[in-house]
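>>> this one's sequence-less:
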């Protein structure tokens, strides 16, 4: 074994089983938690090189608990995983102490790179940055305006020049892939 210990915190049991199995096949020791309480207990009791933390556990955001997890594991890298990536949450997570931020679906290569402390690279090995699709740019702009208005949908809709209900429908959809 490499001696690398990972704490995987996610409430998607299929994702956890798949990722934990892939990491264990690469000689990582993996502990899993599906709730914040379980994660905090494991972080307080063990020693981890890396913690992989889902942004949302059920309806609860984990952003405000990054510092608490890092207090228990000061030498660990904390990598955020999320299906709801946006620029404001990325910036906030990094300011709170996350070392990396990966949007699901995420490949094993990107997870391994984040655990090792490297930069995630595109799967094809091409280092050339790709322009974001228009729908993704729209999603990120909406998230930025919503964040600027403190989450107030009516104010954000007015600033965006759209009906509040249209904004709600756009927000109810998953973010487009980057």
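Okay, I see it. All values reported here derive from a predicted model rather than from experimental measurement.

>>> Every contact and neighbour count from this point should use C-alpha atoms.
Noted.

>>> burial count for residue 11?
When counting by other CA atoms under 10 Å, one arrives at 18 neighbours for residue 11.

>>> what kind of secondary structure is it in?
coil (DSSP: H, G, I helix; E, B strand; the rest coil).

>>> Just give the closest residue to it, not the sequence neighbours.
Among residues not flanking residue 11 along the chain, residue 34 sits closest, at 4.4 Å (CA to CA, 6 or more residues apart in numbering).

>>> measure that neighbour to residue 5 for me?
17 Å (CA to CA, to the nearest Å).

>>> Do I have it right that the residue nearest to residue 11 meets residue 58?
No - look at residue 34 against residue 58 with CA atoms under 8 Å: they stay out of range, at 9.2 Å.

>>> who has more neighbours, those two?
residue 34 (18 against 14).

>>> Check it against this one:
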């Protein structure tokens, strides 16, 4: 298949409205992903903060969105809610380095169609954005490690406690500072 044929196929899978909003506070990653998505046929707009993402989502709600969960000025879920208020057909992907099941469930309830852990490459993002309804993502080859299972449990309890560190530490019978250190780290593989 030639490069022109591949581009035509990618453009056809995107549809006539190719507007894509990327919201991430990692500037170099954001610009790299924007270039890669533009090369695949999207009309890309970027935001590096929740405030900027909210403004862009309200002004011109996109057909596609990739939103980082944790941003310096807040939570990317607020951007998802703003997009959903204006447009219900947007295909939204949540992208985060702090992946856990509890936040994935919350993101899906708010309208995200997929949840990818960083570092996700442009091919993974494109595949998630253009996946047809009912089409399933590939099952991971390796099961979660014991560290990852522990991390998921801590995150689930943390979300149940409405992100209250003291209450979460009490329920897990863990010292508050130990829990804060665990929560500050990226998710184990």
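Good, I have the coordinates. As the structure is a computational prediction, the values presented were derived from the model and not from experiment.

>>> Superposing both, give me the TM-score.
Scored by TM-score structural alignment, normalised by the length of the first structure, the superposition of the two chains gives a TM-score of 0.84; 172 aligned residues with a CA RMSD of 2.1 Å.

>>> joint contacts of residue 34 and residue 58 of the first structure?
Counting by CA atoms under 8 Å, 6 or more residues apart in numbering, the contacts common to residue 34 of the first structure and residue 58 are residue 11.

>>> OK, contacts around the counterpart of the residue nearest to residue 11 of the first structure in the second structure?
With TM-score structural alignment defining the correspondence, residue 34 of the first structure maps onto residue 48 in the second structure. Applying CA under 8 Å, 6+ apart to residue 48 of the second structure gives the contacts 23, 24, 25, 26, 27, 71.

>>> so how far is residue 165 of the second structure from residue 48 of the second structure?
According to CA to CA, residue 48 of the second structure and residue 165 of the second structure sit 27 Å apart.

>>> returning to that earlier point: just the buried subset of the contacts of residue 48 of the second structure, please.
Using 16 or more other CA atoms under 10 Å as the burial test, the contacts of residue 48 of the second structure include 23, 24, 25, 71 as buried.

>>> mind listing what whatever residue of the first structure lines up with the second one touches?
Spelled out, it's residue 24 of the second structure. Counting by TM-score structural alignment, residue 24 of the second structure lines up with residue 10 in the first structure. Residue 10 of the first structure sits next to 16, 32, 33, 34, 35, 53, 54, 57 when contact means CA under 8 Å, 6+ apart.

>>> If we use 6 Å, what do you get?
Taking CA atoms under 6 Å, 6 or more residues apart in numbering, we find residue 10 of the first structure in contact with 34, 54.

>>> How about the one 3 residues further on?
Residues in contact with residue 13 of the first structure, defined by CA under 6 Å, 6+ apart, are absent; none qualify.

>>> Please determine how far it is located from residue 32 of the first structure.
For residue 13 of the first structure relative to residue 32 of the first structure (CA to CA), the value is 10 Å.
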